[in-house]
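>>> here are the coordinates; sequence isn't available:
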């Protein structure tokens, strides 16, 4: 085995990623995220930024769903598995141009911000603001560093593919650049493994 082998790279394969998520509790975490935090109603228009292979659709009611992701393999898998349940586009947050502004009820970004630089986060927030209806909600879900953190949780965060895991105040600071109302919650129970998550619920009142 090459000394330069990075096991995190295999997660770029959609099937491996989905299997890994099921093992560590990612499916359970998405289900709880949707039920406890997103609270989507049938018929709402949803934009999912960084949708991956679209697995969150397993837990959504019938909605008008658009998922975007930079990884073409993920988008291909999403179209293959969920093509009749939504629209999927291969695109990143840099320079993304939505065809319809201010038409989405909710913008989701699950497991994305900790992969992005501050500038890329600003691009994502700007897209979300343009996409959302008045009083629409942007909701994110990411790994987070906290004081006196469980050592195993901290270890998993350090080994995460995302290189920009932040603290709660750092995530909030970024979001408040674009949203006037930012409420964040720390949770350590969503996954099967010790893992600290931050959920941000943001809107412009």
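Okay, I see it. Because the structure is a prediction, the values reported are computed rather than measured. Numbers count the residues shown, from 1 in each chain.
>>> only C-alpha atoms for contact and neighbour calcs from this point on.
Fine.
>>> who's in contact with the longest helix along the chain?
The longest helix of the chain (DSSP state H) is helix 118-131. Contacting residues not belonging to helix 118-131 are listed as 47, 93-98, 100-104, 107, 113, 138, 174-175, 177-178 [Cα atoms under 8 Å, 6 or more residues apart in numbering].
>>> Same question for stretch 68-79.
With Cα under 8 Å, 6+ apart as the test, stretch 68-79 has contacts from 13-14, 47-55, 87-92.
>>> Now, of those, which are buried?
14, 47-55, 87-92 (16 or more other Cα atoms under 10 Å).
>>> Leaving out the residues flanking it, which one is nearest to the spatially most central residue of the chain?
What sits nearest the mean C-alpha location of the chain, by Cα atoms, centre = their mean, is residue 110, with 1.3 Å. Sequence neighbours aside, residue 141 is the residue nearest to residue 110 in space, at 4.5 Å (criterion: Cα to Cα, 6 or more residues apart in numbering).
>>> picking up where we left off before, gap between the residue nearest to the centre of the chain and residue 2?
32 Å (Cα to Cα, to the nearest Å).
>>> Do a quick rundown of the helices in the protein.
Using DSSP H, the helices of the chain run over 14-24, 26-32, 72-82, 118-131, 151-158, 168-176.
>>> returning to that earlier point: keep only those of the buried ones among the contacts of stretch 68-79 that are in strands.
Counting by DSSP state E, the part of the buried ones among the contacts of stretch 68-79 found in strands is 47, 48, 49, 87, 88, 89, 90.
>>> nearest to residue 30, of those?
When these are compared for distance to residue 30 (Cα to Cα), residue 48 wins out at 12.7 Å.
>>> wait, what's in contact with that closest one?
Going by Cα under 8 Å, 6+ apart, residue 48 touches 65, 66, 67, 68, 107, 108, 109.
>>> Comparison target below:
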């Protein structure tokens, strides 16, 4: 089994995933992403695309939360740990049907787009656009390549399970198919290890 296959196999286990995330500072990065970028307000309706085991709820107030993920192990863990705080659906991009189109205040995608090729990433942005209110926004968080990148950050990105880590303009181009306003921020301090992140705040296209 290759190193990549080995990591893929073990990180599919929710407990090992949580442990790994804590070691590299994924829990810290998730908290900072919620505090600085998502800024959820109690009572907001939020759709989490690629919700994983749902532990982003640790950093959120009481919201009307919907999460979906392709991995049944993660969804089962999410239901067990956060079933009283949200609704969780196991589905891929083709299967997922947006509940109550046009009613969500925010859609989030945390560490998801760099796992998707352009075709599936386009489906993600389309789902988000359908779900959001006219005043709503999509907030994303992914790894990103930049010029003169720290070699540790570059190594971690190349070793990532996600095979579609992009540069900033490539992420923006995907988002701009469905959102007229895309504001991207690059940050290298969210994790405990050197890691370059891109956060995008995407507003709906005006009718």
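Looks like it came in fine. Computed from a predicted model, the values in this text were never measured in an experiment.
>>> quick one on the thing from earlier: list the members of the contacts of residue 48 of the first structure that persist in the second structure.
Shared with the second structure under both residues aligned by TM-score structural alignment, their matches' Cα atoms under 8 Å, the contacts from the contacts of residue 48 of the first structure are 65, 66, 67, 68, 107, 108, 109.
>>> Redo the residues you listed as a markdown table? Include neighbour count and distance to residue 170 of the first structure.
Shown next, in a markdown table, are these (neighbours: other Cα atoms under 10 Å; distance: Cα to Cα, whole Å):
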| residue | neighbour count | distance to residue 170 of the first structure |
| --- | --- | --- |
| 65 | 19 | 30 |
| 66 | 19 | 28 |
| 67 | 26 | 26 |
| 68 | 25 | 25 |
| 107 | 26 | 20 |
| 108 | 22 | 19 |
| 109 | 22 | 17 |
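>>> Turn the residues you listed into a markdown table, columns for distance to residue 76 of the first structure.
Output for these, formatted as a markdown table (distance: Cα to Cα, whole Å):
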| residue | distance to residue 76 of the first structure |
| --- | --- |
| 65 | 16 |
| 66 | 14 |
| 67 | 12 |
| 68 | 11 |
| 107 | 21 |
| 108 | 20 |
| 109 | 19 |
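>>> re earlier: select only the buried ones of the contacts of helix 118-131 of the first structure in PyMOL?
Buried subset of the contacts of helix 118-131 of the first structure, written as a PyMOL selection, criterion 16+ other Cα under 10 Å:
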select buried, resi 47+93+103+104+107+113+138+174+175+178
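>>> Okay, and which of the contacts of helix 118-131 of the first structure map to strands?
Applying DSSP E to those, the entries found in strands are 47, 104, 107, 138.
>>> can you redo those residues as a markdown table with distance to residue 146 of the first structure?
Shown next, in a markdown table, are those (distance: Cα to Cα, whole Å):
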| residue | distance to residue 146 of the first structure |
| --- | --- |
| 47 | 29 |
| 104 | 32 |
| 107 | 25 |
| 138 | 22 |
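>>> Next, format the helices of the first structure as TSV and append distance to residue 201 of the first structure.
Shown next, in TSV, are the helices of the first structure (distance: least, Cα to Cα, whole Å):
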stretch	distance to residue 201 of the first structure
helix 14-24	23
helix 26-32	15
helix 72-82	26
helix 118-131	12
helix 151-158	22
helix 168-176	10
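>>> right, and the ones you listed - which one's nearest residue 185 of the first structure?
Nearest to residue 185 of the first structure among the helices of the first structure is helix 168-176; the distance by Cα to Cα comes to 8.7 Å.
>>> So which bit of the second structure is that closest one matched to?
Counting by TM-score structural alignment, helix 168-176 of the first structure pairs with residues 168-176 of the second structure.
>>> quick one: contacts for the residue nearest to residue 110 of the first structure?
Residue 141 of the first structure neighbours (Cα under 8 Å, 6+ apart): 33, 109, 110, 111, 112, 197, 198, 199, 200.
>>> Now for those: which two are most distant?
Farthest apart among those by Cα to Cα are 33 and 112. That separation is 14.3 Å.
>>> gap between residue 27 of the second structure and residue 58 of the second structure?
The spacing between residue 27 of the second structure and residue 58 of the second structure, counted by Cα to Cα, is 9 Å.
>>> Which one of these two is surrounded by more residues?
Higher neighbour count among residue 27 of the second structure and residue 58: residue 27, with 22 against 12, using other Cα atoms under 10 Å.
>>> if we can go back for a sec, show me which of the ones in strands among the buried ones among the contacts of stretch 68-79 of the first structure is closest to residue 37 of the first structure.
Nearest to residue 37 of the first structure, judged by Cα to Cα, of those is residue 48 at 14.6 Å.
>>> What's the match for the closest one in the second structure?
Aligned counterpart of residue 48 of the first structure in the second structure: residue 48 (TM-score structural alignment).
>>> In a markdown table, list the ones in strands among the buried ones among the contacts of stretch 68-79 of the first structure along with distance to residue 204 of the first structure.
As requested, those are exported to a markdown table (distance: Cα to Cα, whole Å):
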| residue | distance to residue 204 of the first structure |
| --- | --- |
| 47 | 17 |
| 48 | 19 |
| 49 | 19 |
| 87 | 26 |
| 88 | 27 |
| 89 | 26 |
| 90 | 28 |
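>>> and these, which two are the farthest apart?
Across these (Cα to Cα), the longest gap, 13.3 Å, separates 47 and 90.
>>> among the helices of the first structure, which is nearest residue 7 of the first structure?
Comparing the helices of the first structure by Cα to Cα, helix 14-24 comes nearest, at 11.2 Å.
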